[in-house]
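Q: Okay, here's the prediction I keep looking at, along with the sequence it came from:
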Amino acid sequence: MEKVNYDKTSLRFAEVLDNFETVTANPDIFLEDVTDGRVKMKLLGKEFDLELENTHILNDDAKVLIDNETGSYAIPAAKINTYRGKVVGEENSDVGFAVSDEALIGHIEVGSTYYAIEATNKTVGGKVILVVFSSDNIKKREDKIINYCEVEEQSSLEDLSNIKESDSYTILSTTYIDILPAYDQDFKNIYGSDSTAQAEILSRINDAGNAYSPASVVFRITNYKKYGYLSSGTG
């Protein structure tokens, strides 16, 4: 990753973060480096030795099923790789990435500290500007931490990791769930391109897959559905 100078006040992250870095990434270097399952990455001055595996969430022939004012048609989805793993030597760690030709987004969690790489809809020199921050950078208001991705926190899924053998349930079979994520033009505009918007979707589903993996649940995306501009409250 390479640091870039940018007007941080113009980015949506300025509303929820006290401090963050703006960088660009070289996804090709990451993809070349991860072939042996190990990657070294430096975030916010800290170096992490990562152990990763490809989660293969996206089908190779996935398409975007478009339905807007111009009609209905399909185009090939962006080629995006997803990875999950851990920080070497840190048992209480969790790592997840979604990597496209344009951007690299994801997180590294060690203990109680969360490091994030998020995409913006801005570019410099043809490269997507990424925002890097840690959980320590999230602003607090009225003793409550602002949730930057506007998703309500849910109770932990720790019960899923405590599944034990019993006389009636001795083999945990894998359940595959095919998902059709849908997004609209507003969501695409937040991330600047369809490729980066799809990478954001994959990153979220990749994280969900990690939460459900102790229960042998595997999420897969066969296609995306994309709409035009939807009015507020549209189902």
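A: Now that the structure is in, tell me what you want to look at. The model shown is predicted, which means the values in this text are computed figures rather than measured ones.
Q: Could you use CA atoms for every contact and neighbour count after this?
A: Fine.
Q: Verify the stated contact: residue 75 with residue 67.
A: No: Residue 75 is beyond contact range of residue 67, at 11.3 Å (criterion: Cα atoms under 8 Å).
Q: of the two, who's got more company?
A: residue 67 (15 against 11; other Cα atoms under 10 Å).
Q: mind listing the helices in the protein by residue range?
A: 27-33, 185-191, 194-212 (DSSP state H).
Q: Looking at those helices, spot the one closest to residue 115.
A: helix 194-212 (13.9 Å; Cα to Cα).
Q: Show me which positions of that closest one end up buried.
A: By neighbour count on 16 or more other Cα atoms under 10 Å, the buried set for helix 194-212 is 194-207, 209-212.
Q: Report all helices and strands that that helix contacts.
A: strand 81-87, strand 93-99, strand 104-110, helix 185-191, strand 217-227 (3 or more Cα pairs under 8 Å, 6 or more residues apart in numbering; DSSP states H and E).
Q: follow-up on the earlier one: could you dump the helices of the chain into a markdown table with distance to residue 84 added?
A: Below are the helices of the chain laid out as a markdown table (distance: least, Cα to Cα, whole Å):
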| stretch | distance to residue 84 |
| --- | --- |
| helix 27-33 | 14 |
| helix 185-191 | 22 |
| helix 194-212 | 7 |
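Q: next up, a second structure to put side by side with the first:
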Amino acid sequence: MFTNFKNLQNLYLQNTRTNRIEAEAFSVINNLNKLYLTNNYLEKISSNIFPVYNALHTLDLSHNLLNDLSEFDISMFPSIVFLNISHNRLEYLPENIMNKLKEENKFYLIADNNPWNCEHPGWVQHLTTIFIDAFCTNNNYDSRKVEEKMEKLSTGYLVYKDDTGIWSVCSAKCAFNHCLIWMFGAVWFGIILGNTCKIKRLLFTEPTRYEDKAIQCGKYKNISLT
């Protein structure tokens, strides 16, 4: 089907009632950058439908019937930045997607409106406080606002709307980096505070003149100075 469209970059297959995609379906589209498979009947998605070396940036799988992502190896997509899996039937995320959220410098996952099961054995050991807040609550968000913010953010993000109206949640890596910054700053603040007197003397004490030193030496040696 795509043999004559090898240079295709953006592909929209929305509202097509697709329920299955065969292996290597997009294997000849090496330049595919954005793929939208929204509003279909997909129950599973496999990474083998794409070429081994691909340039995929955006993959939108929202509004389908996905119940399992175990066959989707996200490590095969080094260029992917935006993955939308909202409005499906997913109960957990596979480890490779969790790791990408924690480690990738720039990656956005849209994951609301799924029946997430935080006690599922497939990911319970990977859940952090941030993930629990995102997946184990009923928070929703407007994905259009997320797309507007994509280029303004620079680290791995879970995107959802919490009770305060925030549209993105920093990943574990980002939170850890912020902690290091605060710890480093606190240590230096403590050092400065503990040495306030010494710093004050260094900055505001008038240096001793040579004549004063001579007078002091004369006193200790009982030398009379005229």
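A: Good, I have the coordinates. Note that the coordinates shown come from a computational prediction; the quantities given were computed from them, not determined experimentally.
Q: Need the TM-score from the superposition.
A: Once superposed, the chains reach a TM-score of 0.26 (TM-score structural alignment, normalised by the length of the second structure), with 110 aligned residues with a Cα RMSD of 6.3 Å.
Q: re earlier: can you list the helices and strands packed on helix 194-212 of the first structure in TSV and add distance to residue 123 of the first structure and mean neighbour count?
A: Formatted as TSV, those follow (distance: least, Cα to Cα, whole Å; neighbours: other Cα atoms under 10 Å):
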stretch	distance to residue 123 of the first structure	mean neighbour count
strand 81-87	21	22
strand 93-99	16	23
strand 104-110	13	23
helix 185-191	10	17
strand 217-227	23	19
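Q: would CSV of these with distance to residue 116 of the first structure be doable?
A: Shown next, in CSV, are those (distance: least, Cα to Cα, whole Å):
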stretch, distance to residue 116 of the first structure
strand 81-87, 14
strand 93-99, 10
strand 104-110, 4
helix 185-191, 16
strand 217-227, 22
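Q: Out of the ones you listed, which gets nearest to residue 141 of the first structure?
A: Nearest of these (Cα to Cα): strand 104-110, 23.2 Å.
Q: which residues touch the closest residue to residue 52 of the first structure other than its chain neighbours?
A: Distance criterion Cα to Cα, 6 or more residues apart in numbering; nearest residue to residue 52 of the first structure, sequence neighbours excluded, is residue 85 at 4.4 Å. By Cα atoms under 8 Å, 6 or more residues apart in numbering, residue 85 of the first structure lies in contact with 50, 51, 52, 53, 94, 95, 96.
Q: I'd say the fourth one and residue 83 touch.
A: Yes: using Cα under 8 Å, residue 53 of the first structure is in contact with residue 83, at 5.3 Å.
Q: Distance-wise, check residue 210 of the second structure relative to residue 202 of the second structure.
A: The gap separating residue 210 of the second structure from residue 202 of the second structure is 18 Å, by Cα to Cα, to the nearest Å.
Q: who's more crowded, the two?
A: Shown here are residue 210 of the second structure and residue 202; by other Cα under 10 Å, residue 202 has more neighbours (11 against 8).
Q: before we move on, what SS does the more buried one have?
A: Here residue 202 of the second structure takes the helix state, with states given by DSSP: H, G, I helix; E, B strand; the rest coil.
Q: what about residue 35 of the second structure, neighbour count?
A: Neighbours around residue 35 of the second structure, by other Cα under 10 Å: 18.
Q: following the helix or strand where it lies, which helix or strand shows up next?
A: Per DSSP states H and E: residue 35 of the second structure is located in strand 34-36. Using DSSP H and E, the helix or strand that follows strand 34-36 of the second structure in sequence is strand 58-60.
Q: what comes up buried for that next one?
A: Buried-residue list, strand 58-60 of the second structure, by 16+ other Cα under 10 Å: 58, 59, 60.
Q: Quick check: of those residues, which lies closest to residue 149 of the second structure?
A: Nearest member of the buried residues of strand 58-60 of the second structure to residue 149 of the second structure, counting by Cα to Cα, is residue 58, at 14.4 Å.
Q: Please tell me I have it right and that closest one contacts residue 82.
A: Yes: Residue 58 of the second structure lies in contact with residue 82 (Cα under 8 Å); the separation is 4.8 Å.
Q: which residues sit against stretch 40-60 of the first structure?
A: Outside stretch 40-60 of the first structure, the residues touching it (Cα under 8 Å, 6+ apart) are 21, 34, 37-39, 79-88, 95, 115, 132-133, 202, 206, 219-223.
Q: what residues are up against residue 106 of the first structure?
A: Going by Cα under 8 Å, 6+ apart, residue 106 of the first structure touches 95, 96, 97, 98, 116, 117, 118, 203.
Q: Relative to residue 83 of the first structure, how far out is the fifth one?
A: Using Cα to Cα, we find residue 116 of the first structure at a distance of 15 Å from residue 83 of the first structure.
Q: And the last one, by the same measure?
A: Counting by Cα to Cα, the gap from residue 203 of the first structure to residue 83 of the first structure is 9 Å.
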